[in-house]
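Student: Predicted model and sequence follow; I will ask about them next.
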Amino acid sequence: MDMQIPRFKAEFFKALAHPLRIRILEVLCEGERNVNEIQSIVGLEGSAVSQQLAVLRAKNLVNTVKSGTTVTYSLRDPLIRDLLAVAKQIFNNHLVETISVLEEMQQNP
């Protein structure tokens, strides 16, 4: 069995396997931003944001455009926005199920 496509998918999802990288992608879903803007929005300064942007860049999830000393980031593929929306729906579905179980447990101690 050819494992090339499953391996590619696994590497893609590894790139999403960090909360800050997901948050950065969510910010970029709203439009292109430079590093300072991203840092301000996510509430982190220093190298943390730059390190995660480097991973996203290495995995080809973001595009960069350099103008002078400013680097602007954007989503490489607009379908990332859809992927994050679906992931949020899945999370919300699980959350609703968990709340229902907890409510039932409270009603029937």
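Tutor: Nice, thanks for sending it over.
Student: CA atoms for contacts and neighbours, from now on please.
Tutor: Fine.
Student: could you measure the spatially most central residue of the chain against residue 65, distance?
Tutor: Centroid-nearest residue in the chain: residue 22, 1.9 Å away (criterion: CA atoms, centre = their mean). Distance, residue 22 to residue 65, by CA to CA, to the nearest Å: 20 Å.
Student: count of residues packed around residue 19?
Tutor: Residues lying near residue 19 (other CA atoms under 10 Å) number 10.
Student: How much space separates it from residue 95?
Tutor: 18 Å.
Student: in the chain, which spans are helices?
Tutor: For the chain, helices defined by DSSP state H occupy the ranges 4-15, 19-29, 35-42, 47-58, 79-107.
Student: what's the most buried one of the ones you listed?
Tutor: Highest mean neighbour count among the helices of the chain (mean count of other CA atoms under 10 Å): helix 19-29, with a mean of 18.
Student: Please compare the first structure with the one that follows:
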Amino acid sequence: MNTPAARKGRERTCNQCGAVYRSPRTSLYCSTPCRKKAGRGTAPTGGPKASPSSFSPITKALHLTGYIGRVGPLSARDQSQPVYALVVDPNEAYAELAYQFDLKGWGS
């Protein structure tokens, strides 16, 4: 009887890029590049624990310009939710928002 081999591992979602993958072991990332990006503190691009997907449009704009970044948790072993904050002077972030709003004709 020719039966297909059963898929090994549990379906998981990468905490860095949001890709769905299978892993027989406990893992947080789909690949070595994603694991290294997370270790360097690169902002996640998706996934269930990544907060930028739930940001407001203004916060997303600040995140894309690099004014908001991930500041925690500090340890890769810490499984708590990511913490995001302004990583520049608030006046600089406000000036960028005012510029973007004026550029689109929305007013400040």
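Tutor: Received the coordinates, thanks. None of the values given here were measured: they were computed from a predicted structure.
Student: Quick TM-score on the pair, please.
Tutor: Overlay of the two chains. TM-score (TM-score structural alignment, normalised by the length of structure 2): 0.27; 49 aligned residues with a CA RMSD of 4.3 Å.
Student: before we move on, back to that, as TSV, the helices of structure 1 with distance to residue 72 of structure 1 would be great.
Tutor: Shown next, in TSV, are the helices of structure 1 (distance: least, CA to CA, whole Å):
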stretch	distance to residue 72 of structure 1
helix 4-15	20
helix 19-29	10
helix 35-42	7
helix 47-58	11
helix 79-107	18
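Student: Could you measure from residue 62 of structure 2 over to residue 32 of structure 2?
Tutor: 28 Å.
Student: Residue 83 of structure 2 too?
Tutor: With CA to CA as the criterion, residue 83 of structure 2 and residue 32 of structure 2 are 23 Å apart.
Student: more neighbours, those two?
Tutor: Counted by other CA under 10 Å, residue 83 of structure 2 and residue 32 do not tie: residue 83 has more neighbours, with 13 against 9.
Student: do you know how far residue 62 of structure 1 is from residue 89 of structure 1?
Tutor: Separation of residue 62 of structure 1 from residue 89 of structure 1 (CA to CA): 23 Å.
Student: Oops, could you answer that again for residue 72 of structure 1 instead?
Tutor: 29 Å.
Student: and if you look at residue 70 of structure 1?
Tutor: For residue 70 of structure 1, the distance to residue 89 of structure 1 (CA to CA) stands at 35 Å.
Student: Could you do residue 48 of structure 1 as well?
Tutor: Taking CA to CA, one finds residue 48 of structure 1 at 28 Å from residue 89 of structure 1.
Student: And the lengthiest helix in structure 2, what's buried?
Tutor: Scanning structure 2 for the helix with the most residues, using DSSP H, yields helix 90-104. In terms of neighbour count (16 or more other CA atoms under 10 Å), helix 90-104 of structure 2 has its buried residues at 93, 96-97.
Student: If you count contacts, what does it end up packed against?
Tutor: When contacts are defined as 3 or more CA pairs under 8 Å, 6 or more residues apart in numbering; DSSP states H and E, helix 90-104 of structure 2 packs onto helix 57-64.
Student: Could you tell me the angle between the helix it packs on and helix 90-104?
Tutor: In terms of direction (axes from the mean of the first three to the mean of the last three CA atoms, to 10 degrees), helix 57-64 of structure 2 departs from helix 90-104 by 110 degrees.
Student: what does helix 57-64 of structure 2 rub up against?
Tutor: 52, 68-69, 93, 97 (CA atoms under 8 Å, 6 or more residues apart in numbering).
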